[in-house]
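J.: using only what follows, build the 3D model:
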Amino acid sequence: MAKFLTDDNLNVAVSNLIEEAKQTFIIISPFIKLHDRLKKRLSEKSENYDFELVIVFGKNENDLSKSLSYEDLEFFKSFPNVEIRYEPKLHAKYYANESSSILSSMNLYDYSQNNNIEFGILMKAGRFTSEDIDIESWEYFDKVIESSKILYEKRPVVESKLLGLSESFKGSEVEIDILDDYFKQLKNSSKNLKGYCIRTGEQIPFNIKHPFTEKAFKSWSKYNDPNYNEKFCHFSGEKSNGQTSFSRPVLQKYWKQAISS
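T.: Down below sits the predicted model:
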């Protein structure tokens, strides 16, 4: 049966989801900055080359550190069997192992976990049956994963022994790594654009990493909330009615134009 979760119960459920994972763990979250307890739970899986870690992050960023912290990126890359993907339209949050999943409003971001009002719906597969919503969400997010852009992939190298009755782990090989090139390309595309402060509307250089005047940035940095609703679109300068923030400074309708200009 699906279970509605909030506050500490939601945080504990995500932690348990990691602990109970045997074969795979999926993180789909626009913003990722792991809480220490979640990193500890994941660390316990890092020596198992059969355990697959799948990461999908997103949002309209040209700087990796705004959506996925460098520390967490290096942590994820240390796993022997991992893929890291990017989906710019991502807003959904989904966490799953092979037998349970959580649909949630909460980014896997320590600020969200500690400060925001969030909810999650925990779904578990039974021994003989699975809830329809668990199956449907798994299938839906499998398509999200497949359609996202893969930026990093590392797979274990295994040698069979005794006519296939046993195997030996020989290490892992990085098969895809375009993280640096991908975000450098996004950054270069925005160099010569004029932008607007998302708090005051004043014209400033276009820089998704820094969409504020210096004065507005000092005001924002007092609370450092990446999801705080702002007033203007960094790309067009028009009023955003709270649809922009430090984490999403450009209105969705202008994103493709912004990165291709």
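
J.: C-alpha only now, for contacts and for neighbours.
T.: Noted.

J.: all helices in the stretch 51-200 of the chain, in order from the N-terminus.
T.: Ranges of helices within the stretch 51-200 of the chain are 64-67, 70-77, 110-115, 132-147, 179-189, based on DSSP state H, counting those that start in this stretch.

J.: ok, which of the ones you listed comes nearest Glu20?
T.: For the helices of the stretch 51-200 of the chain, the distance to Glu20 is smallest for helix 132-147, at 16.4 Å, taking CA to CA.

J.: tally of neighbours for Ile102?
T.: Per other CA atoms under 10 Å, the neighbour tally for Ile102 reads 26.

J.: ok, now Leu186?
T.: Leu186: 18 neighbours (other CA under 10 Å).

J.: pretty sure it sits against Ile259.
T.: Yes. Counting by CA atoms under 8 Å, Ile259 is a contact partner of Leu186 at 6.3 Å.

J.: compare with the first, here's sequence two:
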Amino acid sequence: MPLFLNTESLNNYMGQIIDETERELIIISPYLQISEEIYLKLCYANSRGVETILIYRENQLSESERIRLLSLDNLNLMHHPTVHAKCMYNEKFLLIGSMNLYEYSAKNNREMGVVFERTINDPWGSDDEDVFEDALEEINEIKNSAEMERASRETITEGFELEILKSKVEKSEEYLRNINKIFIYKKFISHDLVHDKKHN
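T.: Sure thing, here's the model as predicted:
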């Protein structure tokens, strides 16, 4: 169930999402002027091995801000020519709101947003599965049409692939491929694949 956020709670959730990211984090914010508090949280996430994609709007990053961000070696820094969306996404939370990752906004603007949280028992959140899937599709489209400014250390060595960017269908297909390697005399196929064949 989504939770409504005002300016204060948006700012708090942004910090919480960074703190609670276990492995992968996506941030989309056209305009960046990161507060010292948020920057230190990103530094700590970086030191824990969190792989981050940060997408901002092309030509909207100061040189001093770029230098700070490039100090994070697990950060994939990307820019997009027309992005105006603002969101944060990790293994547990999807936050969508009006606020950029901009210190002035957090202190002076009236902002709104919503946050969705996946449940422990159902990693896709039974009530909000479509929201996660639709948001993930849009995040992937933004990422795929953005330009890589600097790849992270992990992207350089292992390739540009994040687990949280995979759709439910992609995760199911990957799981089935692994299962089919184990069972020699049985072949497991996706329910979605069976459904598609019946309707084609």
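
J.: re the thing from before, deepest of the helices of the stretch 51-200 of the first structure, which one?
T.: helix 64-67 (a mean of 20; mean count of other CA atoms under 10 Å).

J.: looks like Tyr196 of the first structure contacts Lys239 (just checking).
T.: No. Assessed by CA under 8 Å, Tyr196 of the first structure is found out of contact with Lys239, at 10.6 Å.

J.: which residues touch Glu118 of the first structure?
T.: 6-7, 104-106, 112 (CA atoms under 8 Å, 6 or more residues apart in numbering).

J.: can I get these in TSV with distance to Asp177 of the first structure?
T.: Listed next are the contacts of Glu118 of the first structure as TSV, based on distance: CA to CA, whole Å:
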residue	distance to Asp177 of the first structure
Thr6	37
Asp7	36
Ser104	29
Ser105	30
Met106	28
Ser112	29
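
J.: mind telling me what Leu95 of the second structure corresponds to in the first structure?
T.: Residue correspondence to the first structure (TM-score structural alignment): Leu95 of the second structure is matched to Ile102.

J.: any idea how far the residue lying closest to its match once chain neighbours are set aside lies from Met106 of the first structure?
T.: Taking CA to CA, 6 or more residues apart in numbering, and ignoring the residues beside it in sequence, Ile102 of the first structure has Leu122 as its nearest neighbour in space, at 4.5 Å. Per CA to CA, to the nearest Å, Leu122 of the first structure is found 13 Å from Met106 of the first structure.

J.: repeat for Glu230 of the first structure
T.: Taking CA to CA, one finds Glu230 of the first structure at 20 Å from Met106 of the first structure.

J.: one more: Asn97 of the first structure?
T.: The spacing between Asn97 of the first structure and Met106 of the first structure, counted by CA to CA, is 17 Å.

J.: now do the strands for the stretch 51-200 of the first structure: every range, in order, please.
T.: Along the stretch 51-200 of the first structure, the segments classed as strands by DSSP state E, counting those that start in this stretch run 52-58, 82-87, 93-97, 100-104, 108-109, 119-124, 149-161, 166-177, 194-196.

J.: turn those strands into TSV, columns for distance to Leu17 of the first structure.
T.: Below are these laid out as TSV (distance: least, CA to CA, whole Å):
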stretch	distance to Leu17 of the first structure
strand 52-58	13
strand 82-87	18
strand 93-97	7
strand 100-104	7
strand 108-109	13
strand 119-124	9
strand 149-161	23
strand 166-177	25
strand 194-196	42
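
J.: looking at those, spot the one closest to Gln203 of the first structure.
T.: Using CA to CA, the nearest of the strands of the stretch 51-200 of the first structure to Gln203 of the first structure is strand 194-196, at 4.3 Å.

J.: in that closest one, what's buried?
T.: Neighbour-count burial for strand 194-196 of the first structure flags 195-196 (criterion: 16 or more other CA atoms under 10 Å).

J.: now stretch 151-162 of the second structure
T.: Buried, per 16+ other CA under 10 Å, within stretch 151-162 of the second structure: 151-152, 154-155.

J.: so which of these is the closest to Thr82 of the second structure?
T.: Looking across those and measuring by CA to CA, the closest to Thr82 of the second structure is Ala151, at 20.7 Å.

J.: list the residues that contact the closest residue to the closest one other than its chain neighbours.
T.: Computed as CA to CA, 6+ apart, the closest residue to Ala151 of the second structure that is not its neighbour in sequence is Asn76, at 4.6 Å. Residues counted as contacts of Asn76 of the second structure (CA under 8 Å, 6+ apart) are 51-54, 148-152, 155.

J.: make it 7 Å
T.: 52-54, 150-152 (CA atoms under 7 Å, 6 or more residues apart in numbering).

J.: that older thread, out of the helices of the stretch 51-200 of the first structure, flag the one nearest Lys218 of the first structure.
T.: helix 64-67 (17.3 Å).

J.: now for that closest one, which elements pack on it?
T.: Taking 3 or more CA pairs under 7 Å, 6 or more residues apart in numbering; DSSP states H and E as contact, there are no helices or strands that helix 64-67 of the first structure lies on.

J.: now it, how far from the centre of its chain.
T.: Chain-centre distance of helix 64-67 of the first structure: 9 Å, with CA atoms, centre = their mean, to the nearest Å.

J.: how near is the residue nearest the centre of the second structure to Arg177 of the second structure?
T.: Nearest to the mean C-alpha position of the second structure, by CA atoms, centre = their mean, lies Ile26 at 2.6 Å. Using CA to CA, we find Ile26 of the second structure at a distance of 27 Å from Arg177 of the second structure.

J.: can you check Pro81 of the second structure too?
T.: 37 Å.

J.: for Val194 of the second structure, same thing?
T.: Separation of Val194 of the second structure from Arg177 of the second structure (CA to CA): 16 Å.

J.: of the two, which one has the most company?
T.: Taking other CA under 10 Å, Val194 of the second structure and Arg177 do not tie; Arg177 has more neighbours (15 against 10).
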